[in-house]
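1. Show me how the following folds:
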Amino acid sequence: MPSVTRELQIGSPGRQWPFSRGLVAESLLNAGATPDEAAAVARRVEAELRASRRGAVSAVQLKALTVEVTRDVGGRAMAAAVEQQTAAYEDLMVIAKKGELPFSRGVLARSLEDTGLLGREAYAVASRIDIQLRQQGVKALSVAEIDDLTERTLQEMYGEQLKLTYRFLRQNRGKLGVMGSSGDAPEPFSKGILSQSLLAAGVPPDSARKVARVTQRQLRGAEDRLVERRIIRERVEQLLEAEVGPDVAARYRLLQVIRHPPRPLVILLGGVSGTGKSYLAAEIAYRLGIARVISTDSIREVMRSMVSPALLPTLHASTFTAWQALSDPNEVTPEHPSTEVLLLGFREQVQQVSVGLDAVVRRSIEEGMSVVMEGVHLVPGYLSARHGAIVIPMLITLPDQSEHRRHFESRDKQTTQSRPLHRYMRYFEEIRAMQDDLEQLARRLDVPILDSLSLDESADQAVDVVMRRILTELTPEERVRLLGNEELSLEQTDLTKVGEEMQR
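-> Next comes the predicted model:
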């Protein structure tokens, strides 16, 4: 423990502190001196200060004396190193919005503890930063510069995740952070997102808001600013069991796996024009927390811009008029095709567009991103399961012809006739024939069919389909890791009944 001479004061008249032989020795050690050399210089500096009988010296005067003694004890090179650095007894100033403050290893260490480091580990990082700055002779630096140096030091000592965790804390001061198990940066806790996931699990709105509110209050009452997603899930499940019962709690647990799946989800939502695929795809993506929604029409448009109509005429037609491109130019084209000719043109276009769709799916898997794809070109059987992803096909239909017509009329008003109603009405029977064919394919290949007229009902069905598929796709190891040691069955989530209804 360094000795302290109370009669000697270091600093200016406005701010002084007791002389410490230990700080002098620390400065020598930072400059590369051996412990014996550092101790010898510190003792001699103290002796000379006592002999001079001075009550106070400035940090500059102490530095000059230390350099002089070091030159005598350790040579010119060591003295130059001591002179170049910022000594341990000199203030290292931090420039903040409220003015300048001396750098404090203790303050930095306390903020580092928020990242999950133990006290001694946090102080070791802060000390390393302090030594590095002093060895470089830094006299002052900004808060941002300290944060950047701290990030680099954390990455060198502990890796990328701790660096990202510290960055989250500095950019979201005062906010709760949620940490996953994948090594990514923490995310801000959101009561709104939690409520959204509870609603998607079938929790009544009032109960969802209450559980989210109580969860937020409990987390804010804790000392930690970062909390693992697993801990949040466990707290929410306990509240749900008390509020709405164990079945809904089990559904919520599974939904969290869907939001952070072990492999990317590729949800394929097929259906003919006018069935509400776009709205349903957006709703499914919202409920499942999937950011990427892609329409097959957009893929087709990109392909059209790259391939001329002369080369692929069916690609440049609508799905229900692609058959016209197959007609003999020397013969009169009928007003309406036979079902066989209609489906021949439709499937040829589907085959062409599937090339682009397959590339999009492959890219999503490579990026580890889940995606919801919607469009008439997502015909059951054309896009097969892919390694590294969980591919979930579905088909949306409108059994009632009158309701199907009303969908076209409503869309005509909402899109200000950019998709003319008369054109769809002219080929309405062809569109219905295509739906019949898609439905037969779906039933033959065991692809779930969504045929509710309500957007909410269809979205509920779709989420249940995804939950069922996730349960069957998880490996035993993934089940234990993601769902806990307790086996989660279809009966626990009330999905068995849903599955039976989907097959009717």
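2. contacts and neighbour counts: CA atoms only from here.
-> Noted.
3. Tell me the secondary structure at Glu283.
-> Using DSSP: H, G, I helix; E, B strand; the rest coil, the secondary structure recorded for Glu283 is helix.
4. my read: it touches Ala459, true?
-> Yes - under the criterion of C-alpha atoms under 8 Å, Glu283 is in contact with Ala459, at a separation of 6.6 Å.
5. what's the longest helix in the protein?
-> If you go by DSSP state H, the chain has its longest helix at helix 339-367.
6. May I see the buried residues of that helix?
-> Within helix 339-367, the residues that qualify as buried by neighbour count (16 or more other C-alpha atoms under 10 Å) are 342-343, 345-354, 356-357, 360-362, 364-365.
7. and if you look at stretch 497-504?
-> Burial within stretch 497-504, assessed by neighbour count using 16+ other C-alpha under 10 Å, is assigned to Val498, Gly499, Met502.
8. now, which of those lie within helices?
-> Per DSSP H, the buried residues of stretch 497-504 map to helices at Val498, Gly499, Met502.
9. what's the closest of those to Ile231?
-> Nearest to Ile231, judged by C-alpha to C-alpha, of these is Val498 at 29.6 Å.
10. ok, back up a step: helix or strand right after the longest helix of the chain?
-> Where DSSP states H and E defines the elements, the next helix or strand beyond helix 339-367 is strand 371-375.
11. after that next one, next one along is what?
-> Using DSSP H and E, the helix or strand that follows strand 371-375 in sequence is strand 390-396.
12. And the helices in the stretch 101-250 of the chain?
-> Assigned by DSSP state H, counting those that start in this stretch, the helices in the stretch 101-250 of the chain fall at 105-113, 119-135, 143-158, 160-171, 191-200, 205-220, 229-243, 246-259.
13. one more to line up against the first:
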Amino acid sequence: MSSTDDEIKVETKSFITVEGSGYKYRFSRGLLAHSLQLRGLPLDEAYRVAKKVQTVLKSKGIETIKEDDLREYVKTLAVHFFGEEIATNYNLIEKWHGSSVPIIILISGAKGTGTAKIGELIAQKLAIPTIVSTSIVAKILRKMISPELAPELHAKSYLAFEKLRPIYSILYDKVLVGYEEHSRFVAEAVEALVKRALDEGISMVVRGEHLLPRFMSSEFIKHPNVIYVTLRTKDEERHRSRYCGYFEIERMKEKQGNFPEIRKIHDYLIEEAKNRKLTIIDSDNTQDTIIKLNELILERIEMIFSENGENTTPLIDFDISDIHS
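-> Prediction:
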């Protein structure tokens, strides 16, 4: 056996390095496709664009590419294949992810309106890793504040009226007074949490029934980096079905009995949002809700960059003939 036969041929696969601001990473077709999917492309089309990008870069012998250049090239392909809107959204979100601009999304709504599901889906779509449930905040506060000091906090929001202390309120409905007193501590704690997140440049989604604007400062709610929405389920029977459907059959009758209080809180939150001219999004159809919320978020991100004098249009021209190569 000759020495040539003994040699083991090792094929070294070349890879493309993407350079960001102070960091580097290896180009991944799968990650790019996933990113495009989150921006609104169907999965098969997202892989089509990602594969085309990889093919062109390799054919040009590119071993290193700046992140901004890669983003603009992807946008050029996306415009050609899918139109300006999707391409612009991709460019805008990628620019935001590459910045230190925090976005806080507050999703208010009564139980059964879909705050948990909508919060999870929009966080996934925008790749926001932090989701805060106001129910968890309430649970933490119960460990810190005794029932003697805040009995309403230690009851369920829709049954807090059963624990009401003698207090003054402009409301005449005991269910709503109880709900207010239950939510007061949580809303104030959420505002403090979000202000800290803004200071540290952390994006997050906060969702739940305790986001009552009455107990949050208008400066906070109208902060340019804070997006506050209230979910509304117009169809009462659909709302009832959603709320009761969260529970096992043996608990369903009990929850059915509490639904009038839940619906009353729902209507109160909607009225509060209207009075304060805050955004209300119908949540009867989950897909439509996500589309509307996503549009609102994109508009806000674009506004922030525009006010900061930053351009969100392409900086570099790529040869469109590459698409057909």
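14. ok, back up a step: would you mind giving the ones in helices among the buried residues of stretch 497-504 of the first structure as a markdown table with distance to Ala122 of the first structure added?
-> What follows is these, written out as a markdown table (distance: C-alpha to C-alpha, whole Å):
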| residue | distance to Ala122 of the first structure |
| --- | --- |
| Val498 | 52 |
| Gly499 | 52 |
| Met502 | 55 |
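15. can I get the helices of the stretch 101-250 of the first structure in JSON lines with mean neighbour count?
-> What follows is the helices of the stretch 101-250 of the first structure, written out as JSON lines (neighbours: other C-alpha atoms under 10 Å):
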{"stretch": "helix 105-113", "mean neighbour count": "17"}
{"stretch": "helix 119-135", "mean neighbour count": "18"}
{"stretch": "helix 143-158", "mean neighbour count": "16"}
{"stretch": "helix 160-171", "mean neighbour count": "19"}
{"stretch": "helix 191-200", "mean neighbour count": "19"}
{"stretch": "helix 205-220", "mean neighbour count": "16"}
{"stretch": "helix 229-243", "mean neighbour count": "17"}
{"stretch": "helix 246-259", "mean neighbour count": "21"}
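16. what would these look like in a markdown table with distance to Pro313 of the first structure?
-> Shown next, in a markdown table, are those (distance: least, C-alpha to C-alpha, whole Å):
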| stretch | distance to Pro313 of the first structure |
| --- | --- |
| helix 105-113 | 63 |
| helix 119-135 | 66 |
| helix 143-158 | 56 |
| helix 160-171 | 51 |
| helix 191-200 | 43 |
| helix 205-220 | 50 |
| helix 229-243 | 52 |
| helix 246-259 | 40 |
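17. any idea which strand is longest in the first structure?
-> strand 4-12 (DSSP state E).
18. can you name the residues of the second structure that that one overlays?
-> Using TM-score structural alignment, strand 4-12 of the first structure corresponds to no residues of the second structure.
19. Same question for that strand: list its buried residues.
-> By 16+ other C-alpha under 10 Å, the buried positions in strand 4-12 of the first structure come out as Leu8, Gln9, Ile10, Gly11.
20. which one of these sits closest to Ile146 of the first structure?
-> Nearest to Ile146 of the first structure among the buried residues of strand 4-12 of the first structure, with distances taken as C-alpha to C-alpha, is Gly11, at 24.3 Å.
21. Pretty sure the closest one sits against Trp17.
-> Yes - if you go by C-alpha under 8 Å, Gly11 of the first structure and Trp17 touch, sitting 6.6 Å apart.
22. Out of the helices of the stretch 101-250 of the first structure, which gets nearest to Leu315 of the first structure?
-> helix 246-259 (35.0 Å).
23. and that closest one, how far from the second structure on average?
-> On superposition with the second structure, the mean distance recorded for helix 246-259 of the first structure (mean C-alpha distance after the TM-score superposition for the first structure) is 2.4 Å.
24. Would you pull up how far that helix lies from the middle of the chain?
-> Its chain's C-alpha centre lies 19 Å from the corresponding centre of helix 246-259 of the first structure when counted by C-alpha atoms, centre = their mean, to the nearest Å.
25. Which SSE is immediately downstream of it?
-> Proceeding N to C from helix 246-259 of the first structure, the next assigned helix or strand is strand 265-270, under DSSP H and E.
26. Output the residue interval of the second structure matched by that following strand.
-> Going by TM-score structural alignment, strand 265-270 of the first structure sits over residues 103-108 in the second structure.
27. What lies in contact with the matching stretch?
-> Contact with stretch 103-108 of the second structure is made by 115, 119, 194, 198, 202-212, 225-231, as judged by C-alpha atoms under 8 Å, 6 or more residues apart in numbering.
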